[in-house]
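> whatever this is, show me its structure:
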Amino acid sequence: MTLYHFGNCIALIYVPYYLTYKYSGLSEYGAFWKCVQAGGIYMFTQLVKMLVLATFFPDNISEIGNDIVGEFLKATVDLADLIGLYVVLTGIPGKGHSKVLTAGIGWGIAEVILTRVLFLWVGARGAEFDWKYIQKCLESNISLVQYIATTTLIWLWSRHDLKTNLKPLVTALLIFSSYKTLILEVVIKYLIIGPWIGLMLKALTTLIVGSFTLTIYAGLAQALGIF
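Here you go, the predicted model:
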């Protein structure tokens, strides 16, 4: 039964990534090794972030809400992810949608492999069933949408033909995406929101960011004749 639960969790995490890769047409572009390259840059970026956190925030184990300034400064380190994604995008040839999907999916897959496999192997194979593992799996699916949206925003931000009035909106969405985790954790803590409501809040926030991103991208793509 425990292995069955573990298998369900693994499928719930990785099947959406596989289906996104397969049915987005990336397999036709031979983007597998580009996804691997994106994963390698993800690992390097996380290593740099860990070194920065260990250097400037040693032994800081305060809970969210007790040290807002400290948590904000630590969350600022996540801006390195934007730099890493930008490096991935610049190294991928092709059209906008293939670059964005390759970078986003490769980055997301690397994240779930490094942060979820061991967690599920140790926890989901336990003697007792716990909903928190299902919640973590669903959260990984939300992260996939967020990574693709963030990558799209970086691609839009780097475009010289983006309308001037849209540049501040794209920049604001990028900054919000970097601090979204901290903001939601503070909201969940102070409003004493349960895990399922918190998961729905994360999904709703990601959906809003994704909707704005898709609208901007669709407008630019239509103007350039990409569609």
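
> only C-alpha atoms for contact and neighbour calcs from this point on.
Will do.

> measure the residue nearest the centre of the chain to Leu153 for me?
Residue closest to the average C-alpha location in the chain (Cα atoms, centre = their mean): Tyr147, at 3.4 Å. Distance, Tyr147 to Leu153, using Cα to Cα, to the nearest Å: 10 Å.

> ok, Leu174 next?
When Cα to Cα is applied, the distance between Leu174 and Leu153 equals 7 Å.

> here is the second sequence; please produce its structure so I can put it next to the first one:
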Amino acid sequence: MTVFHFFNCAILTFGPHAVYYSATPLSEYDTIGTSVKAAAVYLGTALVKLVCLATFLNVSENDSFDPYQELLKVLINFIDVAGLYFALTQLTHRNISQTHKFQAVGLGWAFADSVLHRLVPLWVGARGLEFTWEYIYQGLEANANLVLNLSLAALGSLMWLRKNKPRTLIPIIYACAGVLATMPSITSYLRRALGWQTSKLVGFELFSSLMMAFISWQLFCACQRPA
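Have a look, this model is predicted:
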């Protein structure tokens, strides 16, 4: 029973990444190399963030909300944006379209994040004798994270790869990218300052990821139209 629960949670956490790759043209264009490179860039970015967090943040004995510490976390989270910029613009890719490139980069980025932050807790905890909803929520959170990373990669491709985009959409693109980059800090604020439970936080993340995905796709389609 415990192994069955583990496999269910693992499929919920990592399965959507494989389904997305297989169900989209990414598999037809063999973009796995781009996704692997993006995952490697994510691991390097995560290491830089870890060093910054250990250097600039203070270890608090309680779980209270500290505005100064949260502001530092927001600034450190923008390292992810720098990593995505490097993955989208500096890595060598196959001759694929801009649409496939941002999807491959976002998919690799999200998969690496799930493996780094969720694989070990899942392996250690989901095989326990007592059932808990924690790892179900963790899988749902990974799905929301996949959508958010794909949306951020789409906006990043518009900011850095698309030259002839409508000038009226530029502020909206940068504003949406800023919201996506600060999403971890937003959820941290909801948990610490407002005391939201895990179920509410996961529901918020799923809803916000769908909303940001819709907005990002509309912006991407609008920039693709001829002027």
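
> re earlier: got the contact list for the aligned residue in the second structure for the residue nearest to the centre of the first structure?
With TM-score structural alignment as the criterion, the equivalent of Tyr147 of the first structure in the second structure is Asn149. When contacts are counted by Cα atoms under 8 Å, 6 or more residues apart in numbering, Asn149 of the second structure touches 106-107, 109-110.

> going by distance to Asn8 of the second structure, which of those wins?
Using Cα to Cα, the shortest approach to Asn8 of the second structure within the contacts of Asn149 of the second structure belongs to Ala110, at 19.3 Å.

> what residue in the first structure is paired with that closest one?
Counting by TM-score structural alignment, Ala110 of the second structure lines up with Gly108 in the first structure.

> my read is that that match contacts Val145, right?
No: no contact is recorded between Gly108 of the first structure and Val145 when judged using Cα atoms under 8 Å, the distance being 9.1 Å.

> between these two, point out the one with more neighbours.
Neighbours per residue, other Cα atoms under 10 Å: of Gly108 of the first structure and Val145, the larger number sits with Gly108, 24 against 19.

> which ones are touching the residue nearest to that one when sequence neighbours are not counted?
Once flanking residues are discounted, Gly108 of the first structure sits nearest to Leu144: 5.8 Å by Cα to Cα, 6 or more residues apart in numbering. By Cα under 8 Å, 6+ apart, Leu144 of the first structure lies in contact with 17, 104-105, 108.

> which member of these is positioned nearest Arg159 of the first structure?
Proximity of those to Arg159 of the first structure (Cα to Cα) peaks at Gly104, which lies at 17.5 Å.

> can you tell me the closest non-neighbouring residue to the closest one?
Spatially, and ignoring its direct neighbours in sequence, Gly104 of the first structure is nearest to Ile148 (4.5 Å; Cα to Cα, 6+ apart).

> show me the contacts for that neighbour.
Taking Cα under 8 Å, 6+ apart as the contact definition, Ile148 of the first structure lies against 100-101, 103-105.

> helices - which of these land there?
Assigned to helices by DSSP state H, the following of the contacts of Ile148 of the first structure qualify: 100-101, 103-105.

> ok, so of the residues you listed, who is nearest Val87 of the first structure?
Ala103 (9.5 Å).

> tell me how far the closest one lies from Leu12 of the first structure.
Ala103 of the first structure sits 21 Å away from Leu12 of the first structure, going by Cα to Cα.

> same question for Thr150 of the first structure.
The gap separating Thr150 of the first structure from Leu12 of the first structure is 22 Å, by Cα to Cα.

> so stretch 209-220 of the second structure matches what in the first structure?
Alignment of stretch 209-220 of the second structure against the first structure: residues 206-217, by TM-score structural alignment.

> need the residues that contact the matching stretch.
Counting by Cα under 8 Å, 6+ apart, stretch 206-217 of the first structure makes contact with 142, 145-146, 149, 152-153, 156, 166, 170, 173, all of which sit outside it.

> filter those down to the buried ones and express that as a ChimeraX selection.
A single ChimeraX command selects the buried members of the contacts of stretch 206-217 of the first structure (16 or more other Cα atoms under 10 Å):
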select :142,145,146,149,152,153,156,170,173
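
> tell me, how many residues neighbour Leu114 of the first structure?
Other residues within reach of Leu114 of the first structure by the criterion other Cα under 10 Å amount to 12.

> and what of the one 4 residues further on?
Other residues near Leu118 of the first structure come to 12 when the count uses other Cα under 10 Å.

> kindly report the same for Ser209 of the second structure.
Neighbouring residues of Ser209 of the second structure were enumerated by other Cα under 10 Å; the total is 24.

> so it is in which element?
Secondary-structure assignment from DSSP states H and E places Ser209 of the second structure in helix 198-224.

> then Trp155 of the first structure?
Judged by DSSP H and E, Trp155 of the first structure forms part of helix 131-157.

> average gap between that helix and the second structure?
With mean Cα distance after the TM-score superposition for the first structure, helix 131-157 of the first structure departs from the second structure by a mean of 0.4 Å once superposed.

> what's the burial count for Asn77 of the second structure?
For Asn77 of the second structure, the tally of surrounding residues (other Cα under 10 Å) stands at 20.

> average distance between the match of stretch 209-220 of the second structure and the second structure?
Averaged over the aligned pairs, stretch 206-217 of the first structure sits 1.0 Å from the second structure after superposition, using mean Cα distance after the TM-score superposition for the first structure.

> list the buried residues of that stretch.
By neighbour count, with 16+ other Cα under 10 Å as the criterion, the buried positions of stretch 206-217 of the first structure are 206-207, 209-210, 212-213, 216-217.

> please enumerate the strands of the second structure.
For the second structure, applying DSSP state E gives no strands.

> buried ones in stretch 107-125 of the first structure?
107-112, 116-117, 120, 123-125.

> kindly apply the preceding question to stretch 217-227 of the first structure instead.
Neighbour-count burial for stretch 217-227 of the first structure, with 16+ other Cα under 10 Å as criterion, is recorded at 217, 220.
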